[in-house]
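Student: need coordinates for the following:
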Amino acid sequence: MYRPFKASTDYELLVLLREDNEAAFEEIYRRYFQKLHSLAKRRINNVQHTEDIVHDLFLNLWVSRQKIQIDTLQNYLMRSVKYRVLDELDHQTVKQKFADYQSFTPQISNTTEENILYSDAMKLYEENLVFLPDKCREAFLLSRSGLSQKEIAAKLGISENTVENHIAKALRLLKTRMAEFINPNALFPIFFFLFEK
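Tutor: Here you go, the predicted model:
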């Protein structure tokens, strides 16, 4: 297949992308899809979820092409897929903890009410993650996905003490903003276990 921009630099492709050039977008997709897919697959053991993450990243790139601020295309894409993977892992962790909670908690009769509460809690949780500083959010999400503080420190290139401080800061903020959902004495304390250290 003919690729008119195969020899173009990333910078040139970005300029063309902002001018709504679909061929430039296709070249970016061809150039980086496999790299991003491989990066995501290292952490997510689900081919469909991995593909969805990468496709969604490229869709967002196209939709935001005229306003997105990118200095280095490769760094932007790698960083974006990393955060999407962290979000996916965190979402999976929340779902598992909720399932664990349900397994030993008497079921309420109104399952619709429970589902609505869970949906509201998840939305609030994800909204509040945005308020965390980048490193703080990343350390917290990694800790929720099962990594030890030592592993997180090595991954982020920071000290274990800094990791501990980031996690503690995240927990303080989230617990304050989500008190109604994490109180163990509440009617539906579905997020109590998520915020255990």
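Student: make it CA atoms for all contacts and neighbour counts henceforth
Tutor: Will do.
Student: what helix or strand does the residue positioned nearest the centre of the chain sit in?
Tutor: The centroid of the chain falls nearest to residue 87 when counting by CA atoms, centre = their mean (1.9 Å). According to DSSP states H and E, residue 87 maps onto helix 73-104.
Student: enumerate the positions of that helix that are buried.
Tutor: Under the neighbour-count criterion of 16 or more other CA atoms under 10 Å, helix 73-104 has 73-74, 77, 80-91, 93-94, 97-98, 101 buried.
Student: same check, this time on stretch 113-121
Tutor: For stretch 113-121, using 16+ other CA under 10 Å, the buried residues are 114, 118, 121.
Student: which of those lies closest to residue 63?
Tutor: residue 121 (28.4 Å; CA to CA).
Student: ok, and the closest non-adjacent residue to that closest one?
Tutor: In this structure, residue 121 finds its nearest non-sequential neighbour in residue 181, 6.9 Å apart by CA to CA, 6 or more residues apart in numbering.
Student: here's the other one to compare against:
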Amino acid sequence: MEDQQLLQLIGQGDNDAFSKIYKKYWKKLYVMAYNRLKDKKQSKDLVQDLFVTLWERRERLEIESLDSYLYSSVRYGVLKQVASHKITVDFFDALENLPLQASSADTNIVSKELWAAYNDMVGTMPAQRQKIFRMRFEDNMKTKAIAEELNITQKTVQNQLITSSQQIRSLLTIWMIFACLLFGRI
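Tutor: Down below sits the predicted model:
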């Protein structure tokens, strides 16, 4: 049975048609998500959510090409997870790997620009917030250790980290998506 016929049946609430679509595409979509996210649970959840959404919206979806729709949905889901994930941690992981992956002058330029953008953003923070941010994310110190060293409460450290993370998240999100696209991770 063709995908379009199955979609019409799904639109009418046919569980068997939905099961056929699920069985046909689940593994391919999971592999696609996993190749980009490198996390089994996130990949599984993303694909499961996609199929739940497909079922919930079955009566009002107008899909011309099911495989294009599903693959685009996975790509969008991956981008959404990258954007909403704790970018600061992933940012440093990706940044550390950039020189190893450098294969062209463009890559070196991107790496330098990314570091410059990061340093500029952190440099705009108030002195104490900047210090707390660097201690946490560059020196990998725990919030309790930072609080003790700076003689402030752990709650103050946490609040400063939340504020600083929010301050740079949008910039890092854009750069991370760009870097992931550039290096074939998305």
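Student: need the TM-score between these chains.
Tutor: Remark: TM-score between the superposed chains equals 0.55 [TM-score structural alignment, normalised by the length of the second structure]; 131 aligned residues with a CA RMSD of 4.0 Å.
Student: okay if I get the buried residues of stretch 113-121 of the first structure as CSV plus secondary structure?
Tutor: CSV is the format used below for those (DSSP: H, G, I helix; E, B strand; the rest coil):
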residue, secondary structure
114, helix
118, helix
121, helix
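Student: take these and lay them out in TSV including distance to residue 135 of the first structure.
Tutor: Shown next, in TSV, are those (distance: CA to CA, whole Å):
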residue	distance to residue 135 of the first structure
114	33
118	27
121	23
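Student: let me know the closest of these to residue 29 of the first structure.
Tutor: Among these, and counting by CA to CA, the member closest to residue 29 of the first structure is residue 121, at 35.1 Å.
Student: how near is the closest one to residue 177 of the first structure?
Tutor: 11 Å (CA to CA, to the nearest Å).
Student: and residue 25 of the second structure, how far is that from residue 17 of the second structure?
Tutor: Distance from residue 25 of the second structure to residue 17 of the second structure, by CA to CA: 12 Å.
Student: need the counterpart of residue 49 of the second structure in the first structure.
Tutor: In the first structure, residue 49 of the second structure lines up with residue 56, judged by TM-score structural alignment.
Student: quick revisit: now the closest residue in space to the residue nearest to the centre of the first structure that isn't next to it in sequence: how far from residue 51 of the first structure?
Tutor: Distance criterion CA to CA, 6+ apart; nearest residue to residue 87 of the first structure, sequence neighbours excluded, is residue 141 at 7.5 Å. As judged by CA to CA, residue 141 of the first structure and residue 51 of the first structure stand 21 Å apart.
Student: of the two, give the one with the bigger neighbour count.
Tutor: Neighbour count, other CA atoms under 10 Å: between residue 141 of the first structure and residue 51, residue 141 has more, with 24 against 18.
Student: helix or strand for that one, which one?
Tutor: Using DSSP H and E, residue 141 of the first structure falls within helix 134-144.
Student: burial of the residue nearest to residue 121 of the first structure, as a residue count?
Tutor: 22.
Student: before we move on, what SS does it have?
Tutor: Look at residue 181 of the first structure: counting by three-state DSSP, its state is helix.
Student: aligned to it, what sits in the second structure?
Tutor: Checking with TM-score structural alignment, residue 181 of the first structure has no match.
Student: do you know how far residue 181 of the first structure is from residue 104 of the first structure?
Tutor: 18 Å.
Student: cool, residue 114 of the first structure as well?
Tutor: Taking CA to CA, one finds residue 114 of the first structure at 15 Å from residue 104 of the first structure.
Student: measure how the helix holding residue 87 of the first structure sits relative to helix 134-144, angle-wise.
Tutor: 40 degrees (axes from the mean of the first three to the mean of the last three CA atoms, to 10 degrees).
Student: figure out the helix or strand that residue 47 of the second structure lives in.
Tutor: Per DSSP H and E: helix 40-56 holds residue 47 of the second structure.
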